[in-house]
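Next come a sequence and a model predicted from it.
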Amino acid sequence: MTEDIITGIQRKLEKHLRPERYRHTIGVMYTAASLSMCHKGNMEKAMLAGLLHDCGKEYSIKEQKRLCREYKIPLTESELKMPALIHAKLGTYLTEHEYSIEDSEVLNAITYHTTGKPDMTLLEKIIYIADYIEPGRIAIPVLDKVRYVAFSNIEEAVALSAGSTISYLKKMGRDIDPMTIKTYEYYTKK
């Protein structure tokens, strides 16, 4: 992969995403690159997955659902109840079909960037955490601790992030995706 591919995708996303979403995307891309360097991952794949992780999020929820039906992307009951999760699967589809990225590691990292999953690959953990800790992220519980821990123990960072997400959703009286719970349980037992 060359720098030209990443630059071309950046230009396309800058036209497609709202400015604040684009800034977040660039923040995730560079945070993923930093985490990748720290944990000896593949920096190009981390940058690519970070850059494309929210490419399906700019559409309204109604449009995301319509596109999933059109593209025959199966949605779980949880995703239908919690439509904020849908953009991950739609983004994976768009990454493959609109941005011509067929690397399964990159596609899986995009798929699981919102919920995580047990036994994630290094790239999946990097994108999950980079989305949580990127510099533009508003202050959320345990953010500073996750930022600190992410560069020394990424698995602990995953457990902290998932736990914080679960606590927040419980406090707000919102549904929690079962995969987020499984992620938390898996990484707190490690």
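Happy to help now that I have it.

use CA for all of it now, contacts and neighbours both
OK.

Was I right to think Arg147 contacts Ile133?
Yes - using CA atoms under 8 Å as the test, Arg147 is close enough to Ile133 to be in contact (5.8 Å).

Show me which of those two is the more surrounded one.
Ile133 (26 against 19; other CA atoms under 10 Å).

For Cys55, which non-adjacent residue is spatially closest?
Gly91 (5.2 Å; CA to CA, 6 or more residues apart in numbering).

Report all helices and strands that the host helix or strand of that neighbour contacts.
Assigned by DSSP states H and E, Gly91 belongs to helix 86-97. The contact analysis (3 or more CA pairs under 8 Å, 6 or more residues apart in numbering; DSSP states H and E) places helix 86-97 against helix 61-70, helix 104-111.

structure B:
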Amino acid sequence: MEREIALQLVKPQLTEHRYQHTLGVMETAIMLAKAYGADVKKAELAAIFHDYAKFRPKEEMREIILSQGFPADLLDYNAELWHAPAGAYLAETEAGISDPEILSAIRYHTSGKARMSLLEKIIYLADYIEPGRHFPGVDEVRGMAAENLDRALLKSVQNTIMFLMKKNQPVYPETFHTYNDLIRNGRID
């Protein structure tokens, strides 16, 4: 699917602010894909569709999670996580994206997972560091991303876990699995 067609499909699903965020994620994903040897077109498409379901009704996302075999325990955590698996499903069924790598990158861009593929890492990190993001620690992760993808990913996951803990919010287990996998198997030294 060409960029302009993908953007035309996504734009009506998003607010203007979220659409600008999506453009930033797309440009960042392209940059990271080029730097780390990933498929640039796949990174571009996954980035464009990463927030496709962000503003769908919670009940619709809940139904997708339950009916499509996504882990039901996801519903016990912050609803901000739901749009990722729901978005992967909708990108496939509504937009016709069938590439499993792209769909997986969309699915795990909020939680991460153990043994992330290069494309999954790029989309997760591009969402975290795109130029429109402004929060404590993001500039440090941006700098790390230019040097070592796994180190930057680890720092972003650590920051997310600490943020949730400071707010007394539960941390989805896949996010802990992401952290543990990077510590155990990552090239972060």
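That came in fine, so what should we check first? As the structure is a computational prediction, the values presented were derived from the model and not from experiment.

Please state their TM-score.
Once the chains are overlaid, their TM-score stands at 0.92 when taken by TM-score structural alignment, normalised by the length of structure 2; 185 aligned residues with a CA RMSD of 1.5 Å.

Please say which position in structure 2 the residue nearest to Cys55 of structure 1 maps to.
In structure 2, Gly91 of structure 1 lines up with Gly87, judged by TM-score structural alignment.

Roughly how far does that match sit from Asn148 of structure 2?
28 Å (CA to CA, to the nearest Å).

Among these two, which residue is more densely surrounded?
The residue with more neighbours, out of Gly87 of structure 2 and Asn148, is Gly87; 24 against 15, by other CA under 10 Å.

what comes up buried for stretch 137-150 of structure 1?
Buried residues in stretch 137-150 of structure 1, defined by neighbour count with 16 or more other CA atoms under 10 Å: Leu143, Val146, Arg147, Val149, Ala150.

which among those residues gets closest to Lys45 of structure 1?
Nearest to Lys45 of structure 1 out of these is Ala150 (CA to CA; 18.2 Å).

Contacts only, for the counterpart of that closest one in structure 2.
In structure 2, the residue equivalent to Ala150 of structure 1 is Ala145, according to TM-score structural alignment. Ala145 of structure 2 sits next to Leu32, Arg151, Ala152, Leu153 when contact means CA atoms under 8 Å, 6 or more residues apart in numbering.

and the first one, what pairs with it in structure 1?
Put plainly, it is Leu32 of structure 2. In structure 1, Leu32 of structure 2 lands on Leu35 (TM-score structural alignment).

what's the distance between that match and Leu94 of structure 1?
In terms of CA to CA, Leu35 of structure 1 sits 25 Å off from Leu94 of structure 1.

quick one: Met6 of structure 1 and Leu48 touch, right?
Careful, residue 6 of structure 1 is Ile and not Met. Yes - assessed by CA under 8 Å, Ile6 of structure 1 is found in contact with Leu48 at 6.6 Å.

quick one: which of the two has more around it?
Leu48 (24 against 16).

Who are the packing partners of the host helix or strand of the more buried one?
Secondary structure from DSSP H and E places Leu48 of structure 1 in helix 43-52. Counting contacts by 3+ CA pairs under 8 Å, 6+ apart, helix 43-52 of structure 1 packs against helix 3-16, helix 19-38, helix 104-111, helix 122-133.

Give the aligned range of the third one in structure 2.
It refers to helix 104-111 of structure 1. The aligned range for helix 104-111 of structure 1 is 100-107, by TM-score structural alignment.

Return the mean post-superposition distance for that stretch against structure 1.
When structure 1 is superposed, stretch 100-107 of structure 2 averages 0.6 Å from its matched positions, counting by mean CA distance after the TM-score superposition for structure 1.

Now that stretch: buried residues?
So for stretch 100-107 of structure 2, counting by 16+ other CA under 10 Å, buried means Glu101, Ile102, Leu103, Ser104, Ala105, Ile106, Arg107.

what about the most centrally placed residue in structure 1, which SS state?
Compute the mean C-alpha point of structure 1, and by CA atoms, centre = their mean the closest residue is His113, 2.7 Å away. State at His113 of structure 1, reduced to three classes by DSSP: H, G, I helix; E, B strand; the rest coil: coil.

Can you get me a residue count around the aligned partner of Ala47 of structure 2 in structure 1?
Matched across to structure 1, Ala47 of structure 2 falls on Gly50, judged by TM-score structural alignment. Residues lying near Gly50 of structure 1 (other CA under 10 Å) number 31.
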